[in-house]
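Chemist: With the input below, show me the fold.
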Amino acid sequence: MAQSAGRGISVDDIVRNASIEVIPLKGAEEKAAIVPTDTTVTVTCSPRFGLSRTLDHVAAACRSGHRVVPHLAARMVEDRKDLRHFIQKISDLGVDELFVIGGDGEEPVGRFGEAAEILQELGEFDHGLSTTGIGCYPEGHPKISEDALFDALLRKQQYADYMVSQLCFDASAMAGWLRSARDRGVTLPLRIGVAAPLRVRKLIEISVKIGVGRSVRFLSKQNGMVSNLLLGRAYEPMDLLTAIRKEISFADLSVEGVHLFSFNQVDATLDWLSRASGVEEAG
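Modeler: All right, here's what the predicted structure looks like:
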């Protein structure tokens, strides 16, 4: 990844290394197909749709020539056989990267209850994966304490190559959490998870469909954001990234990229990426 001369890693640098997340809803295959093939597409999974839906959309993105990263939720995997089946399916598609999360299901469908258990199981067989990512929670988790989250992250990092933050709208929370993570011994490179430009009505529709209403409540933490969106204005990710960059050094704290939650508004996401590329932050 190129660096701006004399300035370390800039916002422009991490935007160039952005991935775009799509949700396997109806029409998502066509949306993912328009993403440039040099931009990574990630495909989520949820208890509402099952792992087979994720695999279907991963296959479609592979057919359109994309580098694809499937999400795998531990709570959706029944047993060792089910895990190996999933890994074999993505391997057959030429996929060599996986993003492992705990998942949103209230109860595990089988023996796996958290991401660390999947990661440990992956270490027991020749899976063919070259890169593995895990999630992290700079703004906390409603059901898990901060200390427990850090403990889990430290256990998982020995099996992982990078981490992606949950949807974030608070620059100070992100910067403070990352400093704390490094002090606690978390060394994984970070890809900052941010919402792509979006309209609040569409966000609410998608959130209801996939059962992640918390995403809507995150918006209320950003002063003025809700009123701007209700007036028809789009959220601007660059403002958040620039604010984070003013608080921390991306190079010193190992920030390597951006993960864009598109909420399947891929056209708007690509338009923003096109405009954002080459834009240097002030200061």
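Chemist: going forward, measure contacts between C-alpha atoms and count neighbours the same way
Modeler: OK.
Chemist: give me every residue that touches residue 18.
Modeler: By CA atoms under 8 Å, 6 or more residues apart in numbering, residue 18 lies in contact with 39-40, 257-260.
Chemist: For the comparison step, fold the sequence that follows:
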Amino acid sequence: MTTVSTPQVAGAALLLQDFSLEMTGKDTPKLQAAAESIPAGTRINVTYLGNEDLPLRLAAARSVQQLGLVPVPHVSARRLESQAQLEEFLAALRDSGTQQSVFVVGGDPTQPHGPYTDSFDVIRSGLLQKYGVGQVGLSGYPEGHPQIPQAELWAALEQKAALLVAEGLAGDVITQFGFDAAPVLTWIGQLRERGIDLPVRVGVPGPAGVRRLLSYAARFGVGTSTSIARKYGLSLTNLMGTAGPDRFIHTLAEGYDAAAHGEVKLHFYTFGGLGATSTWIDDFRTKEGLK
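Modeler: Below you'll find the predicted structure:
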């Protein structure tokens, strides 16, 4: 059994008190199989992938709700081909009662497929409120973005946070995943200094193979220097092994100061391993005496 200090236990308890998970539309069978290990009311983000259609996304959101969990459908701004397509999606969410919370992101395409160049455009359209959305998730990048300068990232986040207030929408910030807790804590401190008091959900990679974690890190531009990788627990000499976020969570919990950092939770990127991630969280909470 892992033994951690009292500050770590207290910090981990706060961080894991209301964690969230991520899934794709195709992960519905995995979610159903894993549901027993996921606390009721857990927020489940449903991604908006280019190779998944509207019925698949809606079925996933409905399945989340039927299991006693909270669906958070994604809206990918640059993937939307028209205002009508956005309204069709939002109307379908409303009709199924799964529209309360959404996560709005710019999305992968370099060029927009329609009228929305970024998440700001979607939020300021007024369509979210029209179809009953009350809470909006935003993206955060503690280690930067491979294609967007840091100054632009901060300016965009400040504008979107202010827009949520102006539009009467609740919100939170979900960060890109990383392997080093230090820049995450620094970034949250800077966020608060800039007057953004939205709750933050720190992106955490669920347990996965070392090779797979490194491939995702390379894809999303996340820092993976040898020292950081080893600090996280990735064995670069054993790429066939697996790693969980134990050390990352312990380090984050030890440095977390609720007075300075505000409300902070964890958001787990499952990378297709929804069952493995939910089981890992359940075991971790038991092992650390957090249940």
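Chemist: Can you pull the TM-score for these?
Modeler: The TM-score (TM-score structural alignment, normalised by the length of the first structure) is 0.84; 270 aligned residues with a CA RMSD of 2.9 Å.
Chemist: how about the strands in the stretch 101-250 of the first structure?
Modeler: 131-136, 162-165, 190-195 (DSSP state E, counting those that start in this stretch).
Chemist: start and end residues in the second structure for the first one, please.
Modeler: Under TM-score structural alignment, the match for strand 131-136 of the first structure in the second structure covers residues 135-140.
Chemist: Give me the number of neighbouring residues for the aligned partner of residue 163 of the first structure in the second structure.
Modeler: Structural alignment places residue 163 of the first structure opposite residue 173 in the second structure (criterion: TM-score structural alignment). As a burial measure, residue 173 of the second structure scores 23 neighbours (other CA atoms under 10 Å).
Chemist: Now for residue 57 of the first structure: which residues touch it?
Modeler: Counted by CA under 8 Å, 6+ apart, residue 57 of the first structure has contacts 24, 28-29, 43.
Chemist: How far off centre is stretch 116-128 of the second structure?
Modeler: In terms of CA atoms, centre = their mean, to the nearest Å, the centre of stretch 116-128 of the second structure is set 19 Å apart from its chain centre.
Chemist: just to revisit the earlier point, can you add distance to residue 216 of the first structure and give the strands of the stretch 101-250 of the first structure back as JSON lines?
Modeler: Output for these, formatted as JSON lines (distance: least, CA to CA, whole Å):
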{"stretch": "strand 131-136", "distance to residue 216 of the first structure": "19"}
{"stretch": "strand 162-165", "distance to residue 216 of the first structure": "17"}
{"stretch": "strand 190-195", "distance to residue 216 of the first structure": "11"}
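Chemist: ok, residues contacting the match of strand 131-136 of the first structure?
Modeler: Applying CA under 8 Å, 6+ apart, the contact partners of stretch 135-140 of the second structure are 100-105, 157, 160, 164, 169-176.
Chemist: Tell me which of these fall in helices.
Modeler: Among the contacts of stretch 135-140 of the second structure, the residues falling in helices (DSSP state H) are 157, 160, 164.
Chemist: so which of the residues you listed comes closest to residue 202 of the second structure?
Modeler: Comparing these against residue 202 of the second structure with CA to CA places residue 157 closest, at 15.5 Å.
Chemist: Tell me the residue in the first structure aligned with the closest one.
Modeler: Aligned by TM-score structural alignment, residue 157 of the second structure pairs with residue 153 of the first structure.
Chemist: Confirm for me that its match is in contact with residue 186.
Modeler: Yes - Residue 153 of the first structure is within contact range of residue 186, at 7.4 Å (criterion: CA atoms under 8 Å).
Chemist: Looking at those two, which is more packed in?
Modeler: Taking neighbours as other CA under 10 Å, residue 153 of the first structure and residue 186 compare with residue 153 leading, 23 against 20.
Chemist: could you pull out the helices for the stretch 101-250 of the first structure?
Modeler: In the stretch 101-250 of the first structure, the segments counted as helices under DSSP state H, counting those that start in this stretch are 115-122, 146-156, 171-183, 200-210, 214-219, 225-230, 237-247.
Chemist: In the longest one, which residues are buried?
Modeler: Burial within helix 171-183 of the first structure, assessed by neighbour count using 16 or more other CA atoms under 10 Å, is assigned to 171-172, 174-175, 177-178, 181.
Chemist: try stretch 161-180 of the second structure
Modeler: So, applying 16+ other CA under 10 Å, buried residues of stretch 161-180 of the second structure: 161, 164, 169-180.
Chemist: Give me the neighbour count for the residue mapped onto residue 276 of the second structure from the first structure.
Modeler: By TM-score structural alignment, residue 276 of the second structure lines up with residue 268 in the first structure. Neighbour count of residue 268 of the first structure, defined by other CA under 10 Å: 16.
Chemist: Same check on residue 47 of the first structure?
Modeler: So residue 47 of the first structure, with other CA under 10 Å, has 18 neighbours.
Chemist: Next: residue 6 of the second structure.
Modeler: So residue 6 of the second structure, with other CA under 10 Å, has 10 neighbours.
Chemist: could you measure it against residue 173 of the second structure, distance?
Modeler: Distance of residue 6 of the second structure to residue 173 of the second structure, given as CA to CA, to the nearest Å: 28 Å.
Chemist: And for residue 17 of the second structure?
Modeler: As defined by CA to CA, residue 17 of the second structure lies at a distance of 17 Å from residue 173 of the second structure.
Chemist: before we move on, what about residue 119 of the second structure?
Modeler: Residue 119 of the second structure is 13 Å from residue 173 of the second structure, by CA to CA.
Chemist: what residues do those two have in common as contacts?
Modeler: Residues touching both residue 119 of the second structure and residue 173 (CA under 8 Å, 6+ apart): there are none.
Chemist: mind checking what residue 192 of the second structure lines up with in the first structure?
Modeler: Aligned partner of residue 192 of the second structure by TM-score structural alignment: residue 182.
Chemist: For its match, list the residues it contacts.
Modeler: residue 253.
Chemist: Provide the secondary structure category for residue 45 of the second structure.
Modeler: strand (DSSP: H, G, I helix; E, B strand; the rest coil).
Chemist: Can you find the partner of it in the first structure?
Modeler: Using TM-score structural alignment as the criterion, residue 45 of the second structure maps onto residue 42 of the first structure.
Chemist: quick one: the counterpart of residue 96 of the second structure in the first structure from residue 121 of the first structure, how far?
Modeler: In the first structure, residue 96 of the second structure lines up with residue 93, judged by TM-score structural alignment. Applying CA to CA, the value for residue 93 of the first structure to residue 121 of the first structure is 21 Å.
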